[in-house]
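**Student:** this one's structure only:
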């Protein structure tokens, strides 16, 4: 129920921005783009601060760090592999949606990599601040939440200013197919590396079924009786989200928007949504939201289901 309520709140802010897009006080499209860029960096900073305040000791990090890194990478690998297969079966036609930047103006891969590194630098600065600055402990976790709400408000505004045809998008089978393939690839990726850590198929599938939603899957597994794997699940999804920060601009710039959306997992409807919008175009925002929303709804069901086979 909590996940559904959170989803409704996110959609409310997105819808509020859409309704305000045509009002007299709405910024021009270029102004909205600048505002989104600033808010995104603030959000990444808050995310880093939250990580820095976790306070895990060296022994705990050594125990679960490798597991989180390998499984997080494996879920990304499985997603990319399955979506490449899907793209091949569909004839290699990525999309006919309206793109946010023309082919001739597409930035080079080198520039996109530097953009990704620049964004990730805000996370690193936040982690350091969360560990060493006394006032960082005074920043409530809700600060990041409200920053995300503001971000979605302006993304909704940008969607309306981009004149997206929502009716035609609702007829697109990818609205359902893309998240299902992402889920299947993520889970299979985790199962493939499970022998490295002597985990059962059920445990591996449960660890992989968070789809980047680290604030929920880790709590679910801890409550199901294994706090150690619960901490690992947190890191698995944190690693996935961090890798997505690098990969989304690169994949979007290379003309692979479905892969860019897929690597973000459940975060494609919120945290990584701005990266999808700027890298792939505003026309992919509805698909990205639908992708993340469906995966988010699956997490509270799939994690306990797979854990039952552990």
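**Tutor:** Cool, the structure landed. Quantities reported herein were computed from a predicted structural model and do not represent experimental measurements.

**Student:** can we go C-alpha only for contacts and neighbour counts from here?
**Tutor:** Will do.

**Student:** what residues sit buried inside the helix or strand containing residue 241?
**Tutor:** Assessed by DSSP states H and E, residue 241 sits inside helix 227-253. Residues of helix 227-253 classed as buried by neighbour count (16 or more other Cα atoms under 10 Å): 229-253.

**Student:** this is the comparison structure:
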């Protein structure tokens, strides 16, 4: 397991160590990352579709996903509410002249990962024979993805020092991480896994393409599917609640999105919370994007 943890973490830090200044190359990397994400998710679905007794396990998986989503939501929002109480953050008034963002478009985009997994699942269940190298292919694809994401993070014009000095973003990231681990601890008797595996499940922070494959490699395709669904539902729920709460409790709106606050949910945060929320969201999402593979790698290595 320790070797597996190093394989998860090494490409991310290798990519982050390499500076790039070629904009055309960075654009190519952006599209390659997007393609790899959907390819990895399709492989995750393929593994689920070829799992023995899939139909019989669907009810159990639904219960496990529901438990994770609900307990994590309650713990995260409670922790972020306490942060807001002791360290309030006041957003700018909403910029109505900007026209907002296309919420329908964002919700449809949030469903694309589910569609990719569903396509892989149906292909594995009905069409494709078992591919012995599928797990290795998924692992190598994930390593390449993490390397490219490391490059993106390093070359996004973000200073790690400035991000760490954004105390509000750092506070939100720490509270989200700690409350997620607390939720994981509460779920240990419910999920029936060793404590370290449950804490790994709780450490996805919305990064579904990472958690699905990493957990799937370590615990099997069923748990990989549970990890994926838990984190993709975080993204979907975040899109729904950000406009409702960011005006009065920005930390709760930014924090619940987890790692997605620096990319996918950022337009909604910007549109509803104003420019003052953007650096906080980027700092929080960036730090959680680094914490997620680190924590998952550490917890799985303890098994």
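**Tutor:** Yep, it's here. Nothing here was measured: the structure is a model prediction, and the numbers come from that model.

**Student:** report the TM-score for the pair.
**Tutor:** After superposition, the two chains reach a TM-score of 0.65 (TM-score structural alignment, normalised by the length of the second structure), with 273 aligned residues with a Cα RMSD of 4.4 Å.

**Student:** which strands or helices does the helix holding residue 241 of the first structure pack on?
**Tutor:** helix 58-89, helix 109-132, helix 201-208, helix 214-223, helix 257-264, helix 273-280 (3 or more Cα pairs under 8 Å, 6 or more residues apart in numbering; DSSP states H and E).

**Student:** okay, angle between it and helix 109-132 too, please.
**Tutor:** 150 degrees (axes from the mean of the first three to the mean of the last three Cα atoms, to 10 degrees).

**Student:** quick one: helix 227-253 of the first structure to helix 257-264, angle?
**Tutor:** 160 degrees.

**Student:** now helix 227-253 of the first structure against helix 201-208, angle please.
**Tutor:** Using the same axes, to 10 degrees: helix 227-253 of the first structure against helix 201-208 is 60 degrees.

**Student:** what angle sits between helix 227-253 of the first structure and helix 273-280?
**Tutor:** Compare the direction of helix 227-253 of the first structure with that of helix 273-280 by the same axes, to 10 degrees and you get 30 degrees.

**Student:** verify the stated contact: residue 298 of the second structure with residue 5.
**Tutor:** Yes - the pair residue 298 of the second structure / residue 5 is scored as a contact, 6.5 Å apart, by Cα atoms under 8 Å.

**Student:** coming back round to it: out of the helices and strands packed on helix 227-253 of the first structure, which one sits most buried?
**Tutor:** When those are scored by mean count of other Cα atoms under 10 Å, the highest mean neighbour count falls to helix 257-264 (a mean of 29).

**Student:** look up the closest residue to residue 76 of the first structure, ignoring the ones flanking it.
**Tutor:** Leaving aside its chain neighbours, residue 76 of the first structure sits nearest to residue 263 (5.7 Å; criterion: Cα to Cα, 6 or more residues apart in numbering).

**Student:** now do the contacts for the one you found.
**Tutor:** 76, 79-80, 182, 240, 244, 247-248 (Cα atoms under 8 Å, 6 or more residues apart in numbering).

**Student:** how much space between it and residue 107 of the first structure?
**Tutor:** 20 Å (Cα to Cα, to the nearest Å).

**Student:** likewise for residue 84 of the first structure?
**Tutor:** 22 Å.

**Student:** do the same with residue 92 of the first structure
**Tutor:** 22 Å.

**Student:** who has more neighbours out of the two?
**Tutor:** residue 107 (15 against 12; other Cα atoms under 10 Å).

**Student:** contacts only, for the residue mapped onto the more buried one from the second structure.
**Tutor:** Taking TM-score structural alignment, residue 107 of the first structure has residue 101 as its aligned residue in the second structure. With contacts defined as Cα under 8 Å, 6+ apart, residue 101 of the second structure is in contact with 267-268, 271.

**Student:** and which of those residues is nearest to residue 64 of the second structure?
**Tutor:** Nearest to residue 64 of the second structure among these: residue 268, at 29.0 Å, using Cα to Cα.

**Student:** quick one: secondary structure of the closest residue to that closest one other than its chain neighbours?
**Tutor:** Excluding its sequence neighbours, the residue lying closest to residue 268 of the second structure (Cα to Cα, 6+ apart) is residue 101, at 6.5 Å. Following DSSP: H, G, I helix; E, B strand; the rest coil, residue 101 of the second structure is assigned to coil.

**Student:** for residue 113 of the second structure, see how far away residue 101 of the second structure is.
**Tutor:** Residue 101 of the second structure is 20 Å from residue 113 of the second structure, by Cα to Cα.

**Student:** no further questions, thank you.
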